[in-house]
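Asks: here are the coordinates; sequence isn't available:
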């Protein structure tokens, strides 16, 4: 297991349970206690958790995993979702893209496919796309969120209100029939909503861990979503409720 993947697993366990001890993590990750202690020390220095005697508890960032610790999580599923999502994009479309690891995979496939205009507030996506000669890149400015690599807030919302996209790919932290699309941060939610409002079509891309989940800040109701692309491991009952609410659902499996 790569160290980045191990760190992500540790943060997930600590976030889900509020705290965990070294022996439990050693068994869960199948690594030595010394390795776990080194990992916890590194994550503590980054303020991602707080070390305790014999373990760790949730740090000041709460339940949101920074994007660099989500890159390898469910990667085959995210790549399959991205492949299905790109098939929905017409040639020559202007495409809006929020932040997120799944949306990043979509951007890479679109850039490889040919000429496309991408409008994004994600600095990591912008940094990759600026190197592609077939990508016309528009970067939305704003306040930088280190957890998601996104530029958010009133500047971003004003820019989006003055532009129009044919399709937006929306990354979310949760989507459910009862609560719609949600994320961890209020400013990010408002900027994501502005992406949806400025687009002719909004497609949510979310791996199975986001389906049926509800987080702090509401982005928009399901009525504002035109399509959901997820993977086949998503809970069938949750997908059925979302489909019954009027959102077409595509569930794919990794190659």
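Replies: That came in fine, so what should we check first? These numbers come from a predicted model, not from an experiment.
Asks: alpha carbons only for contacts and neighbour counts from here, please
Replies: Noted.
Asks: three-state assignment of residue 141?
Replies: Three-state call for residue 141 (DSSP: H, G, I helix; E, B strand; the rest coil): coil.
Asks: just give me the neighbour total for residue 203.
Replies: As a burial measure, residue 203 scores 24 neighbours (other C-alpha atoms under 10 Å).
Asks: contacting residues around the helix or strand hosting it?
Replies: Assigned by DSSP states H and E, residue 203 falls within strand 202-205. Here strand 202-205 makes contact (C-alpha atoms under 8 Å, 6 or more residues apart in numbering) with 81-82, 85, 102-103, 167-172, 196, 224-230.
Asks: take those residues and keep only those in helices.
Replies: 81, 82, 85, 102, 103, 196 (DSSP state H).
Asks: number of residues surrounding residue 213?
Replies: For residue 213, the tally of surrounding residues (other C-alpha under 10 Å) stands at 19.
Asks: Three-state assignment for it, please.
Replies: Classified using three-state DSSP, residue 213 is coil.
Asks: in stretch 186-200, which residues are buried?
Replies: 186-199 (16 or more other C-alpha atoms under 10 Å).
Asks: same question, stretch 118-126
Replies: 118, 119, 120, 121, 122, 123, 124, 125, 126.
Asks: so of those, which ones are in strands?
Replies: Those of the buried residues of stretch 118-126 mapping onto strands are 118, 119, 120, per DSSP state E.
Asks: pretty sure the first one is touching residue 138, no?
Replies: So that's residue 118. Yes. Assessed by C-alpha atoms under 8 Å, residue 118 is found in contact with residue 138 at 6.2 Å.
Asks: distance check, residue 206 against residue 73.
Replies: 12 Å (C-alpha to C-alpha, to the nearest Å).
Asks: which one of the two has more residues nearby?
Replies: More crowded of residue 206 and residue 73, by other C-alpha under 10 Å: residue 206, with 27 against 16.
Asks: comparison target below:
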């Protein structure tokens, strides 16, 4: 019997998934290493991971495009904390993971519930999964969410007023915050741009953070939906501690320091099963 890898009908080697998993693991370790060191040279990273400098350069370019590292001449540093990745790029980052996170979160929201859904590509995946529910009342400051749910006549949609951000169709500003504060709902579904290693939830726009805080304050339960790339990612504006939410829905187990903070707040963890 041959030891050579067999081909799938599409002509791909079946061990490709193992190779991709190894690359993903190296990327995650590289991000954590750079965050700990503050700056790492290409040579040091190549030696640490036992790969060529060309491979490291490709890794840095990929991670920089994802907003997870900052590319510099000769090496890499932590991602900047003042500017988010553009919306179109965020739509394709961890697309499958976000879809499963959205589906898992929706499973914990019963029909006839009231809820807030805020701005973000992962919260939009929750909305897609909720589109099959009935008798929901949804308040949102995200025009994309409103559009996703509008085809279901059994879902009542209430859209906050305020300033529309053209880049992602989110609604922000004092009017949006005041509008949100008029309601008290069963569930608040929020996304986030980053979670520091001490469990601090972070974002880039203070106006979006004010709306998210209003959602947390006026929801009986708050669910945070976020993919694993957000853990350890920097952003400038503080939303609060992860222990302040009732449950976290993600695709991988968070770092231990974040888990410790969740334990302090009795925050539940739900990890989406990914189909290989």
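Replies: Right, received. Where do you want to start? From a predicted model like this one, the values you see are computed outputs, not experimental measurements.
Asks: including distance to residue 29 of the first structure, could the ones in helices among the contacts of strand 202-205 of the first structure go into a markdown table?
Replies: Putting those into a markdown table (distance: C-alpha to C-alpha, whole Å) gives the following:
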| residue | distance to residue 29 of the first structure |
| --- | --- |
| 81 | 27 |
| 82 | 28 |
| 85 | 33 |
| 102 | 25 |
| 103 | 28 |
| 196 | 39 |
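Asks: can you name the two of those residues that are farthest apart?
Replies: Spanning the widest gap among these are 81 and 196, at 19.4 Å by C-alpha to C-alpha.
Asks: coming back round to it: the strand holding residue 203 of the first structure corresponds to what range in the second structure?
Replies: Counting by TM-score structural alignment, strand 202-205 of the first structure pairs with residues 222-225 of the second structure.
Asks: mind reading off the mean deviation between the matching stretch and the first structure?
Replies: Averaged over the aligned pairs, stretch 222-225 of the second structure sits 0.4 Å from the first structure after superposition, using mean C-alpha distance after the TM-score superposition for the first structure.
Asks: now that stretch, how far from the chain's geometric center?
Replies: 11 Å (C-alpha atoms, centre = their mean, to the nearest Å).
Asks: same check on stretch 138-145 of the second structure?
Replies: Distance of stretch 138-145 of the second structure from the chain centroid (C-alpha atoms, centre = their mean) equals 17 Å.
Asks: that stretch maps to which residues in the first structure?
Replies: Counting by TM-score structural alignment, stretch 138-145 of the second structure pairs with residues 118-125 of the first structure.
Asks: give me the contacts around that stretch.
Replies: Residues outside stretch 118-125 of the first structure that contact it (C-alpha under 8 Å, 6+ apart) are 94-99, 104, 107, 126, 135-141, 148-152, 156, 165.
Asks: need the buried ones from those residues selected in ChimeraX.
Replies: Buried subset of the contacts of stretch 118-125 of the first structure, written as a ChimeraX selection, criterion 16+ other C-alpha under 10 Å:
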select :94,95,96,97,98,99,104,107,126,135,137,138,139,140,141,148,149,150,151,152,156,165
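Asks: which of the contacts of stretch 118-125 of the first structure fall in helices?
Replies: Applying DSSP H to the contacts of stretch 118-125 of the first structure, the entries found in helices are 104, 107, 126, 156.
Asks: which of these sits closest to residue 42 of the first structure?
Replies: Residue 42 of the first structure lies nearest to residue 104 out of those, by C-alpha to C-alpha, at 26.2 Å.
Asks: would you mind finding the match for the closest one in the second structure?
Replies: The pairwise alignment with the second structure assigns residue 104 of the first structure to residue 124, based on TM-score structural alignment.
Asks: and that match, how far from residue 117 of the second structure?
Replies: Distance from residue 124 of the second structure to residue 117 of the second structure, by C-alpha to C-alpha: 8 Å.
Asks: can you check residue 98 of the second structure too?
Replies: Residue 98 of the second structure sits at a distance of 15 Å from residue 117 of the second structure (criterion: C-alpha to C-alpha).
Asks: which one in the first structure is aligned with residue 105 of the second structure?
Replies: Alignment note (TM-score structural alignment): residue 105 of the second structure maps to residue 85 of the first structure.
Asks: how close does that match get to residue 94 of the first structure?
Replies: Distance, residue 85 of the first structure to residue 94 of the first structure, using C-alpha to C-alpha: 14 Å.
Asks: give me the next element, helix or strand, following the longest helix belonging to the second structure.
Replies: In the second structure, taking DSSP H as the definition, the longest helix is helix 16-37. Following helix 16-37 of the second structure in sequence order, the next helix or strand is strand 40-41 (DSSP H and E).
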